[in-house]
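# predicted coordinates and the sequence they were generated for:
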Amino acid sequence: MVLIPAGEFMMGGKSAQADPDELPRRVVKVDAFWIDATEVTNKEFSKFVAATNYKTVAERDIDWDEMVKNLPPGTQKPDDAMLAAGSLVFRPTEGPVNLQYAAQWWQWTIGADWQHPEGPESNIIDRMDYPVVHIAWEDAAAYAEWAGKRLPTEAEWEWAAMGGLEDPKYPWGNTPIEEATSVANFWQGAFPYDNTEADGFFGAAPVKSFPTNGYGLYEMAGNVWEWTSDKYHYQAYQIGKTKELNKNPSGPDQSFDPQEPNMPKRSMRGGSFLCNESYCSGYRVARRMKSSEDSGFNHTGFRCVKDIE
């Protein structure tokens, strides 16, 4: 782990690309803390599973009675075969598509989980140093507790990602994204059908494949999205603005996403190998993403933090 010093900074959108949920900016102060230098790897997660016999959300059949509680009223139950254990796997489209509809490149795949990232025929035998994926929020929280750690708050994550720089747009600074293929793993080319792989990878990369930021942290931009402890609320920063100085903010008490008002969500940070300027620009230090606690994808992982004792 790496020790991150205490500090005070302006949290929130740092450019014209800022989404409404990154605003308004406000002053935040965080105490010093430890954070994993890399995203949690398959090797590290394997130790957790071996010690606890833990079964991830993606490895469990779906309980429709529980799932439907968070879906819009009247949602029809799918065929029972579709409720078998599985997860969402990225599949490139054949050509340009409307980027408002992510379902065009995500495929529900029975048998996809952390040990089978692309589906039941795949494995991680030669990928033990890759970040573990298909991790739901509750999986990440369970690992963190077992390891004697916790998930970072959004404020801690953003402060760590800045790497000691003065209000940078990216973990590496302000070098434009088109000149940054050597510093992060993201989608180059036309998303979601033509990846030029200028950074050397189509999918996730082994941890420590790219240079660290100023604090010595690897892959704080791209590679895989990282869960935080904060509940997602699209007006979280407006709520937090009520305090002149937010010290160690831990997010709102309630989750709310107007796009899916019935679905409680948690925040993710850092972007993934799928991020592109035309789609999500998730590699920005202030960029927020959200998903339900029980969801996993083959571009979703995490890293942990620990309080100073």
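All right, it came through fine.
# from here on, just use CA atoms for contacts and neighbour counts.
OK.
# helix, strand or coil for residue 48?
helix (DSSP: H, G, I helix; E, B strand; the rest coil).
# so where do the strands sit in this protein?
2-4, 7-11, 26-30, 33-35, 86-90, 106-110, 189-190, 194-195, 225-231, 246-247, 265-269, 288-292, 300-301, 305-307 (DSSP state E).
# just say which of those is most tucked in.
Ranked by mean neighbour count, the strands of the chain are led by strand 225-231 with a mean of 27 (mean count of other C-alpha atoms under 10 Å).
# may I see the buried residues of stretch 203-210?
203-207, 209-210 (16 or more other C-alpha atoms under 10 Å).
# actually stretch 159-176, not the one I typed
Within stretch 159-176, judged by 16+ other C-alpha under 10 Å, the buried ones are 159-165, 167-173.
# closest to residue 149 among those?
residue 160 (16.2 Å; C-alpha to C-alpha).
# which ones are touching the closest one?
Each residue near residue 160 by C-alpha atoms under 8 Å, 6 or more residues apart in numbering is listed here: 4, 215.
# swap in residue 303?
35-36, 38-40, 151-152, 226-227.
# try it again with 6 Å
36, 39-40 (C-alpha atoms under 6 Å, 6 or more residues apart in numbering).
# please apply the same query to residue 217.
residue 37.
# do you know how far it is from residue 303?
Per C-alpha to C-alpha, to the nearest Å, residue 217 is found 11 Å from residue 303.
# could you do residue 234 as well?
From residue 234 over to residue 303 (counting by C-alpha to C-alpha), the distance is 23 Å.
# do residue 273 as well
According to C-alpha to C-alpha, residue 273 and residue 303 sit 16 Å apart.
# how about residue 51?
Distance from residue 51 to residue 303, by C-alpha to C-alpha: 19 Å.
# ok so, going back, among the buried residues of stretch 159-176, which are located in helices?
159-162 (DSSP state H).
# closest to residue 94 out of the buried residues of stretch 159-176?
The closest of the buried residues of stretch 159-176, once distances to residue 94 are taken by C-alpha to C-alpha, is residue 170, at 30.7 Å.
# put this beside the first:
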Amino acid sequence: MVWIPGGSFTMGSDRHYPEERPLRPARVGGFWIDRTPVTNRDFARFVAATGHRTVAEIAPDPEDYPGALPEMLVPASLVFTLPSAPIDSRGSVEQWWALVPGADWRHPTGPDSSIEALQDHPVVHVALADVEAYAAWAGADLATEAEWEFAARGGLDGAEYAWGDSFLVDGAHMANSWQGNFPHANSLEDGWLRTSPVGAYPANGYGLVDMIGNVWEWTADWWSTPSVQSRNCCGVETHPSSRDGSVEPGAPIPIARRVLKGGSHLCAPNYCRRYRPAARHAHPVDTSTSHIGFRCVLRP
């Protein structure tokens, strides 16, 4: 872990998405935070020690999802699927997200996949219950949104990115994000279509890696905002009658949501410019995906 001394900073942004507003002063106390996201190797140690089964590995209780189709009530998780042809990113996100039976932290793209070569990649397909179980085992916690954003800024208060005000530095990518026209064309300038090994990109001013890009990260804060979040970014929100997110427009989504921070490898200039410390995203607590992970904190 890395010690973050705490202090005052300017939280949020007035230049991008409405849920990041308003720009406001914030203060956090000192805390320790994982230098990297929790990796597959880390999570495997936890599972070996506790026997934990993740949400994605357990069939949902039909009573929790009244009206859901039987084929959806199986162990499954959401996996990004690259469209085979150009599509409009303004269309339904179900065009590039699929609820895949057998997808879980050990099988990130489906039952025939493996993490054998991904031990140093962030663990994914973890719902809130899974990350809280890991944190409890580790004697740690999740960062608040303010703690997370303060740490991500690396001491650069007010900067657009965790490394300054330019997305590229001397032509080099500073985080694992999407290059090209999301969701069908990724030029792979950074070499990664999905997750990358932790530490593949430079650390920020506090010595933390992958605070931006690679995977979204769970925080301790429940989602609340007086404004409506702009377009749902990169993921699918679930509804009790349909685990795959296919909801009639305007239908209520009563599942509680937590704040995610940091953006992921699916964030792209044409669709989701959330590869910034100020960016935030609401995500249902019962839902795991192939682009969400976490890291822990310790407070004195």
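Right, received. Where do you want to start? Predicted model, so just to flag it, every value in this text is computed and none were measured.
# quick check: TM-score for this pair?
Superposed pair, TM-score by TM-score structural alignment, normalised by the length of the second structure: 0.88. Supporting alignment: 278 aligned residues with a C-alpha RMSD of 1.8 Å.
# wait, which of the buried residues of stretch 159-176 of the first structure is closest to residue 83 of the first structure?
residue 161 (37.3 Å).
# count the neighbours of the residue mapped onto residue 53 of the first structure from the second structure for me.
Residue 53 of the first structure maps onto residue 51 in the second structure, with residues paired by TM-score structural alignment. Using other C-alpha atoms under 10 Å, residue 51 of the second structure has 10 neighbouring residues.
# check residue 300 of the second structure too.
Residues near residue 300 of the second structure, counting by other C-alpha under 10 Å: 6.
# check contacts around residue 137 of the second structure.
Per C-alpha under 6 Å, 6+ apart, neighbours of residue 137 of the second structure: none.
# trace it over to the first structure, please.
Residue 137 of the second structure maps onto residue 146 in the first structure, by TM-score structural alignment.
# how about residue 200 of the second structure?
Per TM-score structural alignment, residue 200 of the second structure is aligned with residue 209.
# try residue 122 of the second structure
Match for residue 122 of the second structure (TM-score structural alignment): residue 131.
# doesn't residue 38 make contact with its match?
No: counting by C-alpha atoms under 6 Å, residue 131 of the first structure sits too far from residue 38 to count as a contact (8.3 Å).
# quick one: which of these two has more around it?
residue 131 (26 against 22).
# grab the nearest non-local neighbour of the more buried one.
residue 41 (4.1 Å; C-alpha to C-alpha, 6 or more residues apart in numbering).
# the one you found: neighbouring residues, count only.
20.
# then residue 286 of the first structure?
Residue 286 of the first structure, neighbours per other C-alpha under 10 Å, totals 31.
# where does stretch 273-293 of the second structure end up in the first structure?
So stretch 273-293 of the second structure sits over residues 281-301 in the first structure, by TM-score structural alignment.
# excluding residues flanking it in the chain, which one is nearest residue 126 of the second structure?
residue 288 (5.1 Å).
# how far away is that neighbour from residue 98 of the second structure?
Applying C-alpha to C-alpha to residue 288 of the second structure and residue 98 of the second structure gives a distance of 12 Å.
# so who does residue 159 of the second structure touch?
residue 165 are the contacts of residue 159 of the second structure under C-alpha under 6 Å, 6+ apart.
# from residue 176 of the first structure, how far off is the corresponding residue of the first structure for it?
The equivalent of residue 159 of the second structure in the first structure is residue 168 (alignment by TM-score structural alignment). Per C-alpha to C-alpha, residue 168 of the first structure is found 11 Å from residue 176 of the first structure.
# and for residue 222 of the first structure?
Distance from residue 222 of the first structure to residue 176 of the first structure, by C-alpha to C-alpha: 15 Å.
# what's the answer for residue 163 of the first structure, then?
Taking C-alpha to C-alpha, one finds residue 163 of the first structure at 17 Å from residue 176 of the first structure.
# so where is stretch 174-186 of the second structure in the first structure?
Stretch 174-186 of the second structure maps onto residues 183-195 of the first structure, going by TM-score structural alignment.
# what's the matching stretch in contact with?
Contacts of stretch 183-195 of the first structure (C-alpha under 6 Å, 6+ apart): 92-95, 196, 210-211, 221-223, 273-276.
# repeat the analysis, applying 8 Å as the threshold.
Contacts for stretch 183-195 of the first structure (C-alpha under 8 Å, 6+ apart): 92-97, 105, 172, 196-199, 201-202, 204-205, 210-211, 219, 221-223, 272-276, 278-279, 283.
# also stretch 99-116 of the second structure?
So stretch 99-116 of the second structure is contacted by 40, 54, 56-57, 72, 74-79, 123-126, 243-244, 290 (C-alpha under 8 Å, 6+ apart).
# sweet, I'm off.
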